[in-house]
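Chemist: have a look at this prediction, sequence included:
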Amino acid sequence: MSDHFFLAVPLPEPIALTLKQTSEQVAPYVRFKRWTDSRDFHLTLFFFGALDDAQRLTILNEIKRITEQFSPFSLTLSRVEGFGDPNRPRVLYASVKHSKTLMTIRERLGEPLGDHGIPIDHRTFHPHITLAKRWDEGMMHSQLQLENLMALSGTWKVTHVSLFKVCPGQLPQYQSVAEFPFLEK
């Protein structure tokens, strides 16, 4: 099996701890087959899948070129939400408040990567941090409806993005193989 890669915003420990605590508070009310380990929390910009050496080199060069054009910026957690049926969401996630900088970075990276034949998902980008996925059984506990979940708090400075390799069966499952800092201007 080929290694799979993705580009993401890594999370600092205090934010990961907040999300871990949130997951623990929500877990008794929902049934998911897979909960994200706190060491694996991240905000995915692009999932690339399997890449050959030439594609990986192209990605590294393009990401470096683009990220050097941006300064560090802040992201803020918003709330817990779900993708899919509100009574049985496929994914439970933490959303972040809108960030024009994050959206611009993703857009600026997507264009050249796509031009180089790198597979880019063209669905609408919804920045999020996955807490759990794969609904297991039953309906959501009646005392907990996603729209009534507490708002999350926490802001962090994004100083870089990382290229991660997926390592199934290991913890952490995602290993950073390259970091791309934003330059202070």
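Modeler: Thanks, I have it.

Chemist: CA atoms for contacts and neighbours, from now on please.
Modeler: Noted.

Chemist: state the distance from the spatially most central residue of the chain to residue 107.
Modeler: Closest to where the C-alpha atoms of the chain average out (CA atoms, centre = their mean) is residue 43, at 2.0 Å. Residue 43 sits 15 Å away from residue 107, going by CA to CA, to the nearest Å.

Chemist: repeat that for residue 58.
Modeler: Separation of residue 58 from residue 107 (CA to CA) stands at 17 Å.

Chemist: the more surrounded of the two?
Modeler: Per other CA atoms under 10 Å, whichever of residue 58 and residue 107 has more neighbours is residue 58, with 16 against 13.

Chemist: also this one, for the comparison:
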Amino acid sequence: MSHDTNPASQGIRAFIAYILPLDTAALLHKKVKRLQGWDESPVRWTPPQNFHLTLRFLGDSSAEQLEKIKEGLRHELEGFHSFISMSGGVQYFPSDNHPRIMTLTLHSGRRMNDLNRVCERVSCQAGYTPEQRLFRPHVTLARSLSRPLSILPWQIPGYRFNVAELALVQSELRPDGARYRIMETFPLR
């Protein structure tokens, strides 16, 4: 299934995200690594440097569209204050009955949803199709490469994240997983 929200343009695959701090991501990754071997199907584990919460997937984008995104985020985030988010439990997508992706939920009251709406508004102003899927703040921990994952009753300690900046990220898909490059960061006040 393609997530490209602008199929007419071919260019740089990109998204807007909150990147988790590497020290906390490394702690989370250690917890996740303990689960390796719990499932016999091939699983691609997300490396800690790739732990992020996607606020708006853009898909293939032109350089002009990405400039509009940058300008829009600079303007819209001028008055947006940083906030604290907490990690929640492990969740499976698309459902517990057919789990293919293991995620960690993040909670911050309505603040993350407010940030998502800003990113949605900026992307629509830059010419992207409005997002139709429900926004569910999460960080992808693992993906099944063949069959559904086995669900385990797994608990993780709560971690606090200071959401103080967003990033516009370029994503390159490779056989061994995605490679990300931060194109620009946008601090929150």
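Modeler: Yes, it's here. It should be emphasised that the depicted structure is a prediction, and the values quoted were computed from it without experimental measurement.

Chemist: how would you label the residue nearest to the centre of the first structure: helix, strand or coil?
Modeler: Assigned state for residue 43 of the first structure: strand (three-state reduction, DSSP: H, G, I helix; E, B strand; the rest coil).

Chemist: which residues touch stretch 182-189 of the second structure?
Modeler: With CA atoms under 8 Å, 6 or more residues apart in numbering as the test, stretch 182-189 of the second structure has contacts from 70, 73-74, 77-82, 163-170.

Chemist: residue 183 of the second structure maps to what in the first structure?
Modeler: Residue pairing (TM-score structural alignment): residue 183 of the second structure is matched to residue 177 of the first structure.

Chemist: helix, strand, or coil at that match?
Modeler: Classification of residue 177 of the first structure into helix, strand or coil gives strand, according to three-state DSSP.

Chemist: I'd like to know how many residues surround it.
Modeler: Counted by other CA under 10 Å, the residues lying close to residue 177 of the first structure total 10.

Chemist: same question for residue 81 of the first structure.
Modeler: A count of neighbours around residue 81 of the first structure, defined by other CA under 10 Å, yields 22.

Chemist: distance of the nearest residue to it once chain neighbours are set aside from residue 124 of the first structure?
Modeler: For residue 81 of the first structure, ignoring the flanking residues on the chain, the nearest one in space by CA to CA, 6 or more residues apart in numbering is residue 93 at 5.5 Å. When distance is defined by CA to CA, residue 93 of the first structure is 16 Å away from residue 124 of the first structure.

Chemist: and the two? which has more neighbours close in?
Modeler: For residue 93 of the first structure against residue 124, the residue with the higher neighbour count under other CA under 10 Å is residue 93, and the figures read 22 against 6.
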